[in-house]
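Student: Next come a sequence and a model predicted from it.
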Amino acid sequence: MPDFDVTLLLDTGTLSVRDVRCRGECRHRSSEECAAATHLVFPYRGVYVRHVGSDESVADANHVLFFNQGQAYQVSHPVDGGDACLSLALPEALLQELAPPALLQRGAPGLSEQSLRIDPRAQALVALLRHGLAGGLLEPLEAEGLLLTLVCRSLGPRTTRAAASTRQRRRLVDRAKLLLASDLTRRWTLADIAAELGGSPVYLTQAFAQVEGVPLYRYQLRLRLAQALDRLPRADDLTSLALELGFSSHSHFASAFRQTYGRSPSEFQRALGAH
């Protein structure tokens, strides 16, 4: 039985989009796979690690990952729960037109980075596209326009790129991201995280800010809010949802959501046609 389910949401001949859900039964590295075309993959639930040779990338809702055409990779799931992603296949000609030259690989198709951090508006676009396409609420032309906006927002100058950092720091930060993802509702302290990882709270804070460009709390908050984006269409009680996601109250959740996405949770529900 396959470890994942794939649902085709859109295929216009120019762009194709799939909802990919993996049960995450492979704790260690999977067998090697290879993409037939370059994909931009936007995780929206759960977490996994993608391995390309000796390089690793933690895949969570704060990032877009690049699966290059012809590039071998493996996947592992060190955190229980599986994952789900919106996967967008891009023809090489379109990628060449949309991507900044500095991100394009030389002499090979695809992109030179493994992943980039996306901003909250890109996260919201992922949710709007996924729910809109799954519910038949988007016309193909509208969906293509939103997808191109998502690509440009994810690859363009608004994307935060990590400053130069050592491999040791990046590995420490990856371990911290996996720890946060293992229990999004927990109210972590720096001392808790540092104790789990075996390091100094000060060093961890500095390393995380350098690699990810945001503090640990802000990173965890965005992961919680990304879960809200996923669950809002099915949520009848926003207070219960807020508490389940680790917020202290509905007002705390609504304030953080509005500050991040520019609208309230109920307004976002209405935009999705959920209520």
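Tutor: Okay, I see it.
Student: Every contact and neighbour count from this point should use C-alpha atoms.
Tutor: Will do.
Student: so how far is the first residue of stretch 97-114 from its last?
Tutor: Taking CA to CA, to the nearest Å, stretch 97-114 runs 19 Å from one end to the other.
Student: swap that for stretch 157-175, please
Tutor: Span of stretch 157-175 from end to end, CA to CA: 27 Å.
Student: now swap in stretch 184-194 and tell me
Tutor: Chord length of stretch 184-194, first to last residue, is 17 Å (CA to CA).
Student: which parts of that stretch are buried?
Tutor: Within stretch 184-194, the residues that qualify as buried are 184-185, 193-194, counting by 16 or more other CA atoms under 10 Å.
Student: do the same with stretch 118-125
Tutor: By neighbour count on 16+ other CA under 10 Å, the buried set for stretch 118-125 is 118-120, 122-125.
Student: cool, stretch 102-118 as well?
Tutor: 104, 109-111, 114-118.
Student: What of stretch 148-161?
Tutor: By neighbour count with 16+ other CA under 10 Å, stretch 148-161 contains the buried residues 150-155, 159-161.
Student: if you look at those, which of them are in helices?
Tutor: Counting by DSSP state H, the part of those found in helices is 150-155.
Student: ok, now which ones touch Gly145?
Tutor: If you count contacts by CA atoms under 8 Å, 6 or more residues apart in numbering, Gly145 has none.
Student: now do Leu150
Tutor: 122, 125-126 are the contacts of Leu150 under CA under 8 Å, 6+ apart.
Student: what do you get for Ala242?
Tutor: By CA under 8 Å, 6+ apart, the residues touching Ala242 are 248-250, 253.
Student: of those residues, buried ones?
Tutor: Here the buried ones among the contacts of Ala242, as counted with 16+ other CA under 10 Å, turn out to be 250, 253.
Student: okay, the contacts of Ala242 in a markdown table with distance to Gly199 and secondary structure next?
Tutor: Output for those, formatted as a markdown table (distance: CA to CA, whole Å; DSSP: H, G, I helix; E, B strand; the rest coil):
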| residue | distance to Gly199 | secondary structure |
| --- | --- | --- |
| Ser248 | 29 | coil |
| Ser249 | 32 | coil |
| His250 | 35 | helix |
| Phe253 | 31 | helix |
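Student: now, which of the contacts of Ala242 sits nearest Phe66?
Tutor: Within the contacts of Ala242, the smallest distance to Phe66 is 31.2 Å, found for Phe253 (CA to CA).
Student: how much space between Trp3 and Arg21?
Tutor: One thing to correct before we go on: residue 3 is Asp, not Trp. Remark: distance between Asp3 and Arg21 (CA to CA) = 9 Å.
Student: The two: which is more packed in?
Tutor: Taking other CA atoms under 10 Å, Asp3 and Arg21 do not tie; Arg21 has more neighbours (19 against 11).
Student: where's the closest residue to the more buried one other than its chain neighbours relative to Gln168, distance?
Tutor: Excluding its sequence neighbours, the residue lying closest to Arg21 (CA to CA, 6 or more residues apart in numbering) is Ala84, at 4.2 Å. Here the distance between Ala84 and Gln168 works out to 28 Å (CA to CA).
Student: Included below, for side-by-side comparison, is a second structure:
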Amino acid sequence: MPIDIQLKPVEQLLFRGEIVAVGRFRCDATHPLFRDSGPCSHHTFVFPRTITRIHHLGGPSFVGEPGRVAFYNQHQLYTRTKINDVDASDWFTIADDVLLEMIREHDPAASPRQPFRIAEGVSDAQSFLEQRRLFDALDGVVRASGAPQRRAGGAYHFDALTIEESVLGLLRRVVRAAYDARPRALRVSSRHADSVEHARRIIAAHPAENVSLRSLARACGQSPFQLCRVFRARTGETITRYRHGLRLSLALERLRDSSIDLSELALELGYSSHSHFTFAFRRHFGITPRQFRASV
């Protein structure tokens, strides 16, 4: 039987199979459910499209942003704080038995009630690009399909084997990367971890701005040297690389609009020219912005 999915008013189901369900969450900051949309209905992986601060009640706060993945256990309570005007994300739910088997490869202590003992992780560029293409392909079929193809629960019919195998492969890579990074993150003190998260919030709120290292460090209560050190120790990347990754991940959403000029988009994202943007995009994703736009 297909997974039992309980949708909130700000969610749409795109696919539901026996092992995997895929849906979208879109909530404007003015919506009553923005700050608190209630407990998570399922064990869920979430890939943000916009930038929002998330606080797990009884747990950590972090910036949910493109290029990262958030993990929610069923019944998890959490709240949001506005950074962008809308919280937009793509979510994936996996059958409990399959999820637990996947997680226990990396965390033998994972339990059926709490399979995720981490709140977030980094998605490598290729996995992020694959996730976006997979989701947008599903979304495109849903938008183009007529009512006769609807299934019970509001989802649509696809080749379930292909979709479920693709999702399991994608999420296994994301989980492996998140758990591989866990020991590194735990070595950073809570005070320094808070400084890193504050730096992320500042950059995420204005990713196109070329903030100076000294002013960023001052805002985080650290020396420039110390902030660079603890940022890399916690995230595994430099501040500059983090900012590039965020800008380029945000670019994927903007590139879906064919009316946006690439030179204008480059300047909007904080790059000095079209060529600079194209070089950074190709180095990050392995293709040019024009090639990505042609594929969506």
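Tutor: Ah, there it is. From a predicted model like this one, the values you see are computed outputs, not experimental measurements.
Student: Mind checking the TM-score on these two?
Tutor: TM-score of the superposed chains, computed with TM-score structural alignment, normalised by the length of structure 1, equals 0.88; 268 aligned residues with a CA RMSD of 2.5 Å.
Student: before we move on, back to that, would you turn the buried residues of stretch 148-161 of structure 1 into JSON lines with distance to Glu142 of structure 1?
Tutor: As requested, those are exported to JSON lines (distance: CA to CA, whole Å):
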{"residue": "Leu150", "distance to Glu142 of structure 1": "12"}
{"residue": "Val151", "distance to Glu142 of structure 1": "14"}
{"residue": "Cys152", "distance to Glu142 of structure 1": "16"}
{"residue": "Arg153", "distance to Glu142 of structure 1": "17"}
{"residue": "Ser154", "distance to Glu142 of structure 1": "18"}
{"residue": "Leu155", "distance to Glu142 of structure 1": "20"}
{"residue": "Thr159", "distance to Glu142 of structure 1": "23"}
{"residue": "Thr160", "distance to Glu142 of structure 1": "27"}
{"residue": "Arg161", "distance to Glu142 of structure 1": "29"}
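Student: Looking at these, which one is closest to Gly13 of structure 1?
Tutor: Using CA to CA, those come closest to Gly13 of structure 1 at Val151, 16.9 Å.
Student: Looking at structure 2, name the residue matched to that closest one.
Tutor: Counting by TM-score structural alignment, Val151 of structure 1 corresponds to Leu171 in structure 2.
Student: try Leu88 of structure 1
Tutor: Under TM-score structural alignment, Leu88 of structure 1 pairs with Phe92 in structure 2.
Student: Its match - how many residues pack around it?
Tutor: Neighbours of Phe92 of structure 2 (other CA under 10 Å): 21.
Student: What of the one 5 residues further on?
Tutor: Look at Asp97 of structure 2: counted by other CA under 10 Å, it has 10 neighbours.
Student: Assign it to helix, strand or coil.
Tutor: Three-state assignment for Asp97 of structure 2 (DSSP: H, G, I helix; E, B strand; the rest coil): helix.
Student: likewise Val22 of structure 2?
Tutor: strand.
Student: what do we get in structure 1 for it?
Tutor: Applying TM-score structural alignment, one finds that Val22 of structure 2 aligns to Val17 in structure 1.
Student: Contacts only, for that match.
Tutor: Applying CA under 8 Å, 6+ apart to Val17 of structure 1 gives the contacts 8-11, 86-89.
Student: again, but for Val75 of structure 1
Tutor: Residues near Val75 of structure 1 by CA under 8 Å, 6+ apart: 26, 28-31, 48-51.
Student: repeat for Gly70 of structure 1
Tutor: Counted by CA under 8 Å, 6+ apart, Gly70 of structure 1 has contacts 34-37.
Student: Please identify the helix or strand for Ala233 of structure 2.
Tutor: helix 224-235 (DSSP states H and E).
Student: Pull up the aligned stretch in structure 1 for whichever helix or strand comes after that helix.
Tutor: Where DSSP H and E defines the elements, the next helix or strand beyond helix 224-235 of structure 2 is helix 239-255. Per the alignment by TM-score structural alignment, helix 239-255 of structure 2 matches residues 216-232 in structure 1.
Student: sec struct for the residue nearest in space to the middle of structure 1, please.
Tutor: The centroid of structure 1 falls nearest to Ala61 when counting by CA atoms, centre = their mean (2.6 Å). What three-state DSSP gives for Ala61 of structure 1 is coil.
Student: repeat for Pro43 of structure 1
Tutor: Put simply, Pro43 of structure 1 is strand when judged by three-state DSSP.
Student: For it, which non-adjacent residue is closest in space?
Tutor: Per CA to CA, 6+ apart, closest to Pro43 of structure 1 is Cys85, 4.0 Å.
Student: Check Pro215 of structure 1 too.
Tutor: Ala209 (5.4 Å).
Student: what's the neighbour count on Ala88 of structure 2?
Tutor: 23.
Student: That one falls within a helix, correct?
Tutor: No. Counting by three-state DSSP, Ala88 of structure 2 is not part of a helix but strand.
Student: thought it was touching Phe34?
Tutor: No. Using CA atoms under 8 Å, Ala88 of structure 2 is not in contact with Phe34, being 10.7 Å away.
Student: list the residues that contact both of the two?
Tutor: With CA under 8 Å, 6+ apart, Ala88 of structure 2 and Phe34 have common neighbours Cys27.
Student: Let me see the contact set for the residue nearest to Pro43 of structure 1.
Tutor: 19-21, 41-45.
Student: try it again with 6 Å
Tutor: For Cys85 of structure 1, the contact set (CA atoms under 6 Å, 6 or more residues apart in numbering) comprises 19-20, 42-44.
Student: coming back round to it: okay, the residue nearest to Arg21 of structure 1 and Asp60 of structure 1: tell me how far apart.
Tutor: In this view, Ala84 of structure 1 and Asp60 of structure 1 are 9 Å apart by CA to CA.
Student: any residues in contact with both of the two?
Tutor: Common neighbours of Ala84 of structure 1 and Asp60, using CA under 6 Å, 6+ apart, are Pro43.
Student: Just give me the neighbour total for Gly53 of structure 1.
Tutor: Look at Gly53 of structure 1: counted by other CA under 10 Å, it has 10 neighbours.
Student: Check the offset of the helix or strand where the match of Leu88 of structure 1 lies from the chain's centre.
Tutor: Under the criterion of DSSP H and E, Phe92 of structure 2 resides in strand 86-94. Remark: strand 86-94 of structure 2 is offset 8 Å from the chain centroid, using CA atoms, centre = their mean, to the nearest Å.
Student: got it, and stretch 95-110 of structure 2?
Tutor: Between the centre of stretch 95-110 of structure 2 and the centre of its chain there are 21 Å (CA atoms, centre = their mean).
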